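> quick one, fold the following:
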Amino acid sequence: MPTTSLLDRFLDGLTPLRPRAVWAHGSLAGGDYQEGRSDLDLIAVLPGPVGLGTVRRVVALHRRLRTVPLAAKLHCSYLTPAGLDDPDRSHLTWAHGQVMRRPVTPVTRRELHDFGRVLHGEPPAGLLPAVPERQLNDFVVRDQRDYWRPAVDKARLWRQDVWVDLGLLTFARATVTLRDGRLISKREALDELVPLGAPAELVADITRRRYDDHPAPAAEDWLTRRAELTRAYLAPAIDTLVTTYG
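Predicted coordinates for the structure are as follows:
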């Protein structure tokens, strides 16, 4: 299985950095992983400060993996024990073929506690502080209000599959988290969308592209209509969610 082979090579290459733990979150841990379509979302906890030498070794590791199948979908944030308790702190991250810095959000932290998959070393509960409900909910509301709602007004984005998929699925997942106090997978989020008032044809479109073996490319007129439907649904839906839980 290409995924298993890639993870084995990644963990082997990470050995010289002496990680205390390597965890998977997202679909790989949550039971909705689609090989070749889903990202491989990982967290590595290194034993000490991440200096320039460590950055160079991390970059070299990911560059060595570039020719391995699925490597482009492997994303990993590198934490240290000193930074585990701060969800706003940015960490060295390899994603989308480049090095960057970004935080490990309260949603990711809760995923790790609820269903994180241990690939190496200590479990999340032994290293990562618990996520209070208020902290999780505040983050979810802020993400919908400050990131997704302004994005809805940028019409050019919504002709792209990734914006339609993530916009709708993230909204459904946010709603369930705020309403029920639990995290759900993208597969479960699809089942929530129609009851939440999303147009059934949008949900069918996402389902087809995520789960059909060979989905046909979308026609130009559908891309235009899909963008209009998505924006018309999400704008008031997000506004109502933020008003209700903000």
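> C-alpha only now, for contacts and for neighbours.
OK.
> may I see the buried residues of the helix or strand harbouring Glu228?
Assigned by DSSP states H and E, Glu228 falls within helix 220-245. By 16 or more other Cα atoms under 10 Å, the buried positions in helix 220-245 come out as 226-227, 229-231, 233-235, 237-238, 241-242.
> following up with a second sequence; could you model it the same way so I can compare the two?
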Amino acid sequence: MMANLKKTGIPAELIPLMDDFARLLRERVPHLFHGLYLQGSIALGGYQSMKSDIDFIAVLNQPVLSEDDIASIHAVHEELRMKHPFHLAAEGLYTSLAHLSKTAAADIESFPKLFHGGTRALQSGTIDATSAWILKHHGVAVAGPESSALEITVEWDEIRSQMDYNLNVYWANKAERAELFMDEEWIEFAVLTLARIVHTLEHRDILTKLDAGYLVLEKQPNERRQRVIREAIRIREGTGGSIYGTELERALDVQRFVRQVIAECNAAYRF
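All right, here's what the predicted structure looks like:
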């Protein structure tokens, strides 16, 4: 029986979308469907309407999909896109029980991935370590067994390795481009994401970016870095005007913050 969505912690505005999503999967690919789950900000209690992504993971019973199965799944999302405006914020992928337990051979598989409401190139159903961790410990079941009943194999070393990549590949590259931080969306994304990485490494737990921002701010003795974090929180919450005099000054402070966090994490965790 489908979960009563009003009791699962799913925001009320998303219940019609998620109800139809689960129903259509059961109707169109009943031989595949095992469960539908939410992770990300919804699972962590930090969903913000019109800002947060709707991060989902659909779990299937088998690790190899036929072309007909894939076409049926694409049709599900096309119907959802036409009916539900919030589908534009949906982001997620399909995986299998075998992928979650790491017993699948990813090189022979194709699964649909959804990015902001549109299906993209097919790929392996293996999910990244952070998403697997959130699903295992905080996942919200839209339909199917609770996420705690899934045999999800994810070790802390995998999370640590992903943080290393995020810092020393993704953010190290972005740190060389100060012009990115002239954009408020990039400021919020960079500062609060790095705050979450800091908290994750220190506490072995994953919070929303906003919660992590507040916690790192509380322990931050440097006034210049406090200012950067407060500005990112202000942007995320949509309150007031900038606390900076110029956009250039702000961009350079954000760039400095990114570089400093990368260096400090490398020193502390021996990346």
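> work out the TM-score between the chains.
For this chain pair, the superposition-based TM-score is 0.87 by TM-score structural alignment, normalised by the length of the first structure; 244 aligned residues with a Cα RMSD of 2.7 Å.
> ok, back up a step: give the other helices and strands that the helix holding Glu228 of the first structure contacts.
Counting contacts by 3 or more Cα pairs under 8 Å, 6 or more residues apart in numbering; DSSP states H and E, helix 220-245 of the first structure is packed against helix 133-143, helix 149-152, helix 161-180, helix 200-211.
> repeat that with 7 Å
Using 3 or more Cα pairs under 7 Å, 6 or more residues apart in numbering; DSSP states H and E, the elements in contact with helix 220-245 of the first structure are helix 149-152.
> against the second structure, where does the helix it packs on fall?
Aligned by TM-score structural alignment, helix 149-152 of the first structure falls on residues 172-175 of the second structure.
> and if you look at stretch 5-12 of the first structure?
Stretch 5-12 of the first structure corresponds to residues 16-23 of the second structure when matched by TM-score structural alignment.
> average offset of that stretch relative to the first structure?
When the first structure is superposed, stretch 16-23 of the second structure averages 1.5 Å from its matched positions, counting by mean Cα distance after the TM-score superposition for the first structure.
> other residues contacting that stretch?
36, 84, 142-143 (Cα atoms under 7 Å, 6 or more residues apart in numbering).
> buried set for it?
Buried-residue list, stretch 16-23 of the second structure, by 16+ other Cα under 10 Å: 17-22.
> got JSON lines for the residues you listed, with secondary structure and distance to Ala90 of the second structure too?
As requested, the buried residues of stretch 16-23 of the second structure are exported to JSON lines (DSSP: H, G, I helix; E, B strand; the rest coil; distance: Cα to Cα, whole Å):
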{"residue": "Leu17", "secondary structure": "helix", "distance to Ala90 of the second structure": "10"}
{"residue": "Met18", "secondary structure": "helix", "distance to Ala90 of the second structure": "10"}
{"residue": "Asp19", "secondary structure": "helix", "distance to Ala90 of the second structure": "14"}
{"residue": "Asp20", "secondary structure": "helix", "distance to Ala90 of the second structure": "13"}
{"residue": "Phe21", "secondary structure": "helix", "distance to Ala90 of the second structure": "11"}
{"residue": "Ala22", "secondary structure": "helix", "distance to Ala90 of the second structure": "14"}
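> return the residues in contact with the spatially most central residue of the first structure.
The residue lying closest to the centre of the first structure (Cα atoms, centre = their mean) is Gly26, at 5.6 Å. Contacts for Gly26 of the first structure were tallied using Cα under 7 Å, 6+ apart; they are Asp41.
> quick one, strands of the stretch 51-200 of the second structure?
Using DSSP state E, counting those that start in this stretch, the strands of the stretch 51-200 of the second structure run over 54-60, 90-96, 113-115, 118-119, 140-143.
> okay, the first one sits on what stretch of the first structure?
Translated: strand 54-60 of the second structure. With TM-score structural alignment applied, strand 54-60 of the second structure matches the range 40-46 in the first structure.
> follow-up on the earlier one: show me what counts as buried in the match of helix 149-152 of the first structure.
Residues of stretch 172-175 of the second structure classed as buried: 172, 174-175 (neighbour count, 16+ other Cα under 10 Å).
> quick one: distance of the match of strand 54-60 of the second structure to the chain centre.
Relative to the mean C-alpha coordinate of its chain, stretch 40-46 of the first structure is positioned 12 Å out (Cα atoms, centre = their mean, to the nearest Å).
> and stretch 231-238 of the second structure, by the same measure?
Distance of stretch 231-238 of the second structure from the chain centroid (Cα atoms, centre = their mean) equals 19 Å.
> likewise stretch 20-32 of the first structure?
Stretch 20-32 of the first structure sits 10 Å away from the centroid of its parent chain (Cα atoms, centre = their mean).
> stretch 113-123 of the second structure too?
Here stretch 113-123 of the second structure is found 14 Å from its chain centre; the criterion is Cα atoms, centre = their mean.
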